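S.K.: Sequence first, predicted model second:
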Amino acid sequence: MIKIEGRNPVIEALKSDRYIDKIMIASGAKEGSINKIIRMAKDKGIIVQEVDRKKLDEISESHSHQGVIAIGSDYKYYELDELLEIPRQKGEDPFFIILDEITDPHNLGSIMRSADAVGAHGIIVPKRRSASITPVVAKASAGAVEYMPICKVTNIVNAINKLKENGIWTVASDMDGDTYYEKNLKGPLALVVGSEGFGISRLVKENCDFTVKIPMVGNVSSLNASVACSILAYEIFRQRIESK
């Protein structure tokens, strides 16, 4: 079971098909969105418990529960074949995001939020040396965790090769690449983003079809991984819209 913390994440969880065992509400918190959560829970026959706010503080992992914590089923990770089936069913060009050793849960949550906004079909992460779905990730995603499929793979290079077998190009984010808005980013595509500290590993970069960079003129040498991912994902989104 997993704790879903914060008002918006709980609302999104209630909207989705995720199983929720119960919802704990801080005593006396009956205003605004809390009332909405209570109504939605009652409509679904979910138990709502009033507890002391200190109790929520004790069990909270995000330390930002906003007076509500839901106890729900664990996040369902997808197989790569299941991920590939999503754009096929929608009749759309595949658009995936591959994260090479993104270990910060806030970055993963933020990337999930952006990925959902631009219509990405899923996120691929390694089984090791990667953040997993936790209450912190769910909170940072602002509810996108309920809608964005994530696939854990043993080997990123093998996953890239399987995407290529399915006609999907891979583009790496790297400072040695071409300026991102000058490249054709239309069609079936997977965007590869590395960690802030180490970037994309050598083998992963060598197996990508091409690389792009975000030009910078300031004194800081790099962007936050989630910010860089969002910039590139929105450019892919822009070009996909224009090509329709």
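M.R.: Nice, thanks for sending it over. Numbers count the residues shown, from 1 in each chain.

S.K.: For the rest of this, base every contact and every neighbour count on C-alpha atoms.
M.R.: Noted.

S.K.: neighbouring contacts of whatever helix or strand residue 36 lives in?
M.R.: Assigned by DSSP states H and E, residue 36 belongs to helix 32-43. Applying C-alpha atoms under 8 Å, 6 or more residues apart in numbering, the contact partners of helix 32-43 are 7, 10-11, 14, 23, 25, 47-48, 68.

S.K.: Please enumerate the strands of this protein.
M.R.: Applying DSSP state E to the chain gives strands spanning 2-5, 20-26, 47-51, 68-72, 95-100, 122-126, 150-153, 169-179, 189-194, 210-213.

S.K.: can I get those in a markdown table with mean neighbour count and distance to residue 41?
M.R.: As requested, the strands of the chain are arranged in a markdown table below (neighbours: other C-alpha atoms under 10 Å; distance: least, C-alpha to C-alpha, whole Å):
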| stretch | mean neighbour count | distance to residue 41 |
| --- | --- | --- |
| strand 2-5 | 24 | 14 |
| strand 20-26 | 20 | 8 |
| strand 47-51 | 15 | 7 |
| strand 68-72 | 23 | 10 |
| strand 95-100 | 25 | 33 |
| strand 122-126 | 25 | 28 |
| strand 150-153 | 20 | 26 |
| strand 169-179 | 19 | 42 |
| strand 189-194 | 24 | 37 |
| strand 210-213 | 19 | 46 |
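
S.K.: One more to weigh against that first structure:
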Amino acid sequence: MRQIITGFHAIEEKVRSACESGVIDGLSLSYSKIGPRVKKILDVAKTAGIPCSQVDNKNLDSLVQSLPEVARDHRGIVLCAEGQSDSAQNEVNFDTWIAQTALSEEKSTILVLDSITDPHNVGAILRSCDQFGVDLAIMPNRNSVNNVSENEIIARSSAGASTYVPFCVAKNLNRAVQKIKEAGFWVYGADAGGESVQKLKFPAKTCIIMGSEGTGISRLLEEQCDSIVSIPTCGKIDSLNVSVATGVLLYERYRQSLA
């Protein structure tokens, strides 16, 4: 398996993560010219022993040809990962994670993404997860974008956060949420018709469910929610983009956790 990564942020975070873990086998960098951002990445890569080769732009264009159009803008540097494990280092086993968390009294935040299909949204959401301290992001096995470790658009849109945010893919999202509740979490679904988040005090163990871009949270998941929350707005359209709404709710959760 060969993975091609573009975008300064995504490449830099992948290189840093590999350096910290010591797992650099199969990684190589190709670049066409050395600007400030490229030089910064090359310095870290060379220190870690990742092979770096200077090539012309035609070579880079060839490397990214199979990527989605939005990911082909290599800006003079491309990271190749050959034969890497199918599982990302930040992908966790849900059953193990929730069992350990159930025994802890520490604050914890879980984010559940229900059938979100746009990889740009998933990437932006993972960036917010990183910034606001989400402990675990969960995606369903079906009807969503869940291949976080291999999706170049997610990596690019997340500015590299997809390398760090702990995540898992649940075969049965309803059953996963049941186990989350059994572990002591309060579950909140996001919907424009819910209670204002300004009136809500998130508990120590909080799970937030974000629904799909078009249809929102599925009926079975909504039935499991302890409460439905909304974000007060004043615009002329009826809702926020799901990645923006997620960022707002995660910020409020983070802000309250600091109090």
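M.R.: The structure has been received and is ready for your questions. The structure displayed is predicted, hence computed values, not measured ones.

S.K.: Between the contacts of helix 32-43 of the first structure, which sits nearest residue 223 of the first structure?
M.R.: residue 7 (29.3 Å; C-alpha to C-alpha).

S.K.: number of nearby residues for that closest one?
M.R.: Using other C-alpha atoms under 10 Å, residue 7 of the first structure has 23 other residues around it.

S.K.: go on, the one 5 residues further on?
M.R.: If you count neighbours by other C-alpha under 10 Å, residue 12 of the first structure ends up with 19.

S.K.: Could you double-check that it lies in contact with residue 143?
M.R.: Yes: contact criterion C-alpha atoms under 8 Å: residue 12 of the first structure and residue 143 qualify, at 5.3 Å.

S.K.: Serialize the strands of the first structure to CSV and add fields for distance to residue 159 of the first structure.
M.R.: Converted to CSV, the strands of the first structure look like this (distance: least, C-alpha to C-alpha, whole Å):
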stretch, distance to residue 159 of the first structure
strand 2-5, 28
strand 20-26, 32
strand 47-51, 41
strand 68-72, 30
strand 95-100, 9
strand 122-126, 8
strand 150-153, 7
strand 169-179, 11
strand 189-194, 11
strand 210-213, 16
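
S.K.: among the ones you listed, which is nearest residue 226 of the first structure?
M.R.: Between residue 226 of the first structure and those, the tightest spacing by C-alpha to C-alpha is seen for strand 189-194, at 8.8 Å.

S.K.: once the structures are aligned, where does that closest one end up in the second structure?
M.R.: The counterpart of strand 189-194 of the first structure in the second structure, using TM-score structural alignment, spans residues 206-211.

S.K.: Run through who's touching the matching stretch.
M.R.: 108-116, 180, 185-190, 216-218, 242, 246.

S.K.: what do you get if the cut-off is 7 Å, keeping everything else the same?
M.R.: Under the contact criterion C-alpha atoms under 7 Å, 6 or more residues apart in numbering, stretch 206-211 of the second structure has outside partners 108-116, 185-190, 217.

S.K.: Check stretch 237-244 of the first structure too.
M.R.: 118, 185-186.

S.K.: in that stretch, what's buried?
M.R.: 237, 239-240 (16 or more other C-alpha atoms under 10 Å).

S.K.: Surely residue 137 of the first structure is in contact with residue 112?
M.R.: No: contact between residue 137 of the first structure and residue 112 fails when scored by C-alpha atoms under 7 Å: they sit 8.8 Å apart.

S.K.: Run a quick neighbour tally on the closest residue to residue 7 of the second structure other than its chain neighbours.
M.R.: Residue nearest to residue 7 of the second structure in three dimensions, not counting chain neighbours: residue 156, with 5.7 Å by C-alpha to C-alpha, 6 or more residues apart in numbering. Using other C-alpha under 10 Å, residue 156 of the second structure has 24 other residues around it.
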